[in-house]
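1. Curious how this folds, go ahead:
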Amino acid sequence: MADKEPERLLTIHGVCDQAGVRSSFIYERMKGGKFPQSIRVGRRAMWLQSEIQAWIQDKIRASRPGET
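-> Purely as a prediction, here's the structure:
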């Protein structure tokens, strides 16, 4: 049985680095429901890395119709 890797939490800086966008883009898309929502950890906003990676994969698929 393979061990599942633990979920990583990202700060806004980590999300910007992984997604290649600015924080203003992230917050704007979150308001419109087009970007994964953050979760509160204490006073910090954090994002699940798996949700950010899924968002990136969706954008790749959308930009390459017909590819698997």
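2. all contacts plus neighbour counts: C-alpha atoms, from now on.
-> Will do.
3. can you map out the strands along the protein?
-> With DSSP state E, the ranges of strands along the chain come out as 9-10, 39-41, 44-48.
4. Okay, the residue most central in space within the chain and Glu28: tell me how far apart.
-> What sits nearest the mean C-alpha location of the chain, by C-alpha atoms, centre = their mean, is Ile52, with 1.9 Å. Using C-alpha to C-alpha, to the nearest Å, one obtains 15 Å as the distance from Ile52 to Glu28.
5. please give me the structure for this one as well, since I'd like to look at both together:
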Amino acid sequence: MTNTATTNDEEYAAFNINRSNEDRLLTTKEVCSMISLGRTWLWSAVRNGKFPQPVSVGSRTFWKLSSVRGWISAL
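-> The predicted structure is shown next:
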């Protein structure tokens, strides 16, 4: 039996292993923590074009660290 959380963590680590720091992919939870706002606000801002679009990897959604930092810098 495979633990789903462990599998997801391993897949996430694999996405980031060969990326530079600025190209690192962030989860929704990490983005919300960085911007100190909730998931509802985040998805609303994405829909309204006020926050960078995420990238999909398989069935998962991530944001590029550089995009999030760029958004923060533009505030």
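6. okay, and stretch 35-42 of the second structure goes to which residues in the first structure?
-> Counterpart in the first structure of stretch 35-42 of the second structure, with TM-score structural alignment as the criterion, is residues 19-26.
7. okay, how far is it across that stretch, tip to tip?
-> By C-alpha to C-alpha, the extent of stretch 19-26 of the first structure from end to end equals 9 Å.
8. which parts of it are buried?
-> Neighbour counts over stretch 19-26 of the first structure (16 or more other C-alpha atoms under 10 Å) mark Ile26 as buried.
9. to the chain's geometric centre, what's the distance from that stretch?
-> 10 Å (C-alpha atoms, centre = their mean, to the nearest Å).
10. How about residues contacting that stretch?
-> Applying C-alpha atoms under 8 Å, 6 or more residues apart in numbering, the external contacts of stretch 19-26 of the first structure come out as 12-13, 16, 35, 52, 56.
11. Brilliant, that's me finished.
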